[in-house]
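> sequence-free structure coming up:
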């Protein structure tokens, strides 16, 4: 097991502990520690308790010398942030802007905002290791390009990594927003959980799937696209994807708003999630019932997910989750009634604890996982190693 990957859990360890865990010789461990310290990836901390003689120095991942950046692009907002190597957010900027304004305008603001954050911080561009980006649509993870995103005109196959890379000479990782929200929620609220489904319910519906502690993207990056699974109650309800009866057409924020508008409920003007949440918080009975039914529809789809994946935790996030326990209660009602008892005896179905911060934290983690991967750290060590001059033969 690699020494640096062991230290990524944040727990300080001595040279002796690292030698025992890795099976490496003490001299090899010492050389490896020296190389990682030269890169400012780890550093010594307070001395460990010793049984005699000199105290044993402990080493841990450094959170103060190198950084990554996270970018959260939503349907109507953009957030950018700098983060330490432990995932702590150092500073951020936010702008209200709709994604349909196009990639050049939004990414132009992103690069300017990131440069502003760097200029106002104690870090320089050379301290930046990678940038993670979340987009509100399908993304081909291998290339970082959005593919036929329904609410993102002008973004199809746009080279997001290439655009940002013109301003920052670091790797740029791009994924869909619900995947990075799953990463952020697990990191903050469920670090010990290896089987987790994060469901985002907002303008659309999607899921981020973590299995075995690893985010599952699938063959083409569309794993977790539960919003377009058929729900029996909605056989005749059209969806923007062209099919009928999709979960998204029944249980998304705009879908709930359309139901309330049809019922003559006042306060629905733009058919948005915010209007629905506002009515629920005001105690409007029709809105509460509509959100609860949306939860039941989501629960119908999640029942299949529970049978297939057997998760420990299902987290409901996104703007509609702000309606509180009503949508959670609807999902629980169906999942616990229809799933096998063994699959649900320890299953938690809960509201997101990270809330609106899940995506920005997850975007930073996306960058961290790449920047601190074994292969990337090895590359940095080799590039930083002193060059031995070749012998000139006469």
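Done, it's in. Keep in mind that this is a model prediction, so the values were computed, not measured.
> drop to CA atoms for contacts and neighbour counts, all remaining ones
Will do.
> shouldn't residue 214 be in contact with residue 191?
No. Checked against Cα atoms under 8 Å, the pair residue 214 and residue 191 is beyond contact range at 12.0 Å.
> burial of residue 45, as a residue count?
15 (other Cα atoms under 10 Å).
> distance-wise, check it relative to residue 55.
12 Å (Cα to Cα, to the nearest Å).
> ok, the closest residue to residue 59 other than its chain neighbours - contacts?
Counting by Cα to Cα, 6 or more residues apart in numbering, residue 44 is the residue found nearest to residue 59 once chain neighbours are left out, at 4.5 Å. If you count contacts by Cα atoms under 8 Å, 6 or more residues apart in numbering, residue 44 has them with 57, 58, 59, 60.
> help me confirm that residue 44 is found in a strand?
Yes. Under DSSP: H, G, I helix; E, B strand; the rest coil, residue 44 falls within a strand.
> okay, pairing it with this:
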């Protein structure tokens, strides 16, 4: 019998991704193949453990036909969300079901060697905890808190990531973890992807806004991440706020949204009023404990964000604006400020059915997006699933 190729097997796996059980005959009809050809492919997938028998189909007479489904836990994917001061790692199966997760404080400013060493240690430990070999991991989706060249996965002049500019993140992680696909993207792009894939799959046009120490956004258009020509689409934090004071920004300009409404900026204003506030988390805790000055400051930050988003909504016409990041934990104050300005200043047609909501995926949006991008890449390159070959090192950008 001729060897069944990875692309041929991949075509069957993609048919089974919807979770439905099918017989060989049903799969053959759908794929336009002969029953014997499909049987050969199913037999090979059974041998590889990538599909499993799940019982018999109903029968009107004679022996009932066996049905088959994808075996999603046969391979693993990993999502990695790296922030300014944290790392979250999640191991999932091929459908995104979480199997193990770890979060810890980790400073991105410690540099790529320290951070990526630790990421590799955590991934290895989580996979070992599942009693699985590392070779079962077919891909990692990694989010970084800065601009990323999506064709190479290398950070590009990231302002809060000293020592990372041009770093070969893909090669470094492959060196530490073996020949698997590593996909690197901006963290907010993966958050947008995670929100879309797990919480709002029916929303084809979505703008995800991360409000934390910094402010950024990820754009989902027609169900796919829009990165722009150089991968810098969504850099919301460095758009000037209309009418704002010329507050200096880390980018060198003045009056940027991040300098006006980022968590650090809000904390600094509250500290100037005598409150104990150094970080975004301090601001959130003040709001949660009922401090009226903190609540007012967060709502005003929401208005500034809304002033910038109003133009984005008119330009992009999303169905939903989703607000995530640590500042979103301050309750309705931030969202109320954003809604107030967006609905008042955006085009009526653009806001007719617009929802402005807090993230449903919450702090896990980034790792969910990373794992989803790795799974999408694996199904697009089925040799990763079959073990026939590995993805080339320059396949660094998320495919979704």
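Cool, the structure landed. Computed from a predicted model, the values in this text were never measured in an experiment.
> for the stretch 251-394 of structure 1, just list every one of the helices.
253-262, 273-281, 285-309, 325-338, 341-344, 358-371, 374-384 (DSSP state H, counting those that start in this stretch).
> dump those helices to TSV, plus distance to residue 202 of structure 1.
What follows is the helices of the stretch 251-394 of structure 1, written out as TSV (distance: least, Cα to Cα, whole Å):
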stretch	distance to residue 202 of structure 1
helix 253-262	5
helix 273-281	6
helix 285-309	12
helix 325-338	12
helix 341-344	26
helix 358-371	13
helix 374-384	36
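> and of those, who's closest to residue 317 of structure 1?
Closest approach to residue 317 of structure 1 among those (Cα to Cα): helix 358-371, 8.8 Å.
> ok, residue 97 of structure 2 to residue 367 of structure 2 distance?
From residue 97 of structure 2 to residue 367 of structure 2 the distance is 12 Å (Cα to Cα).
> of these two, which one has the most company?
residue 367 (33 against 14).
> what's the match for that one in structure 1?
Residue 367 of structure 2 maps onto residue 360 in structure 1, with residues paired by TM-score structural alignment.
> is it true that its match touches residue 72?
Yes. Counting by Cα under 8 Å, residue 72 is a contact partner of residue 360 of structure 1 at 5.3 Å.
> what is in contact with the two at once?
Common neighbours of residue 360 of structure 1 and residue 72 (Cα under 8 Å, 6+ apart) are 79, 80.
> buried ones in the helix or strand harbouring residue 102 of structure 2?
Assigned by DSSP states H and E, residue 102 of structure 2 belongs to strand 98-105. By 16 or more other Cα atoms under 10 Å, the buried positions in strand 98-105 of structure 2 come out as 98, 99, 100, 101.
> that older thread, most packed of the helices of the stretch 251-394 of structure 1?
Comparing the helices of the stretch 251-394 of structure 1 by mean neighbour count (mean count of other Cα atoms under 10 Å), helix 358-371 ranks first with a mean of 27.
> from residue 261 of structure 1, how far off is the alignment partner in structure 1 of residue 286 of structure 2?
Under the alignment (TM-score structural alignment), residue 286 of structure 2 pairs with residue 279 of structure 1. The gap separating residue 279 of structure 1 from residue 261 of structure 1 is 12 Å, by Cα to Cα.
> ok, now residue 243 of structure 1?
For residue 243 of structure 1, the distance to residue 261 of structure 1 - Cα to Cα - is 23 Å.
> which ones are touching the residue most central in space within structure 1?
In structure 1, the centroid-proximal residue (Cα atoms, centre = their mean) is residue 180; its distance is 1.7 Å. Shown in contact with residue 180 of structure 1 (Cα under 8 Å, 6+ apart): 134, 208, 358, 359, 360, 361, 362, 363, 365, 366.
> perfect, that will be all.
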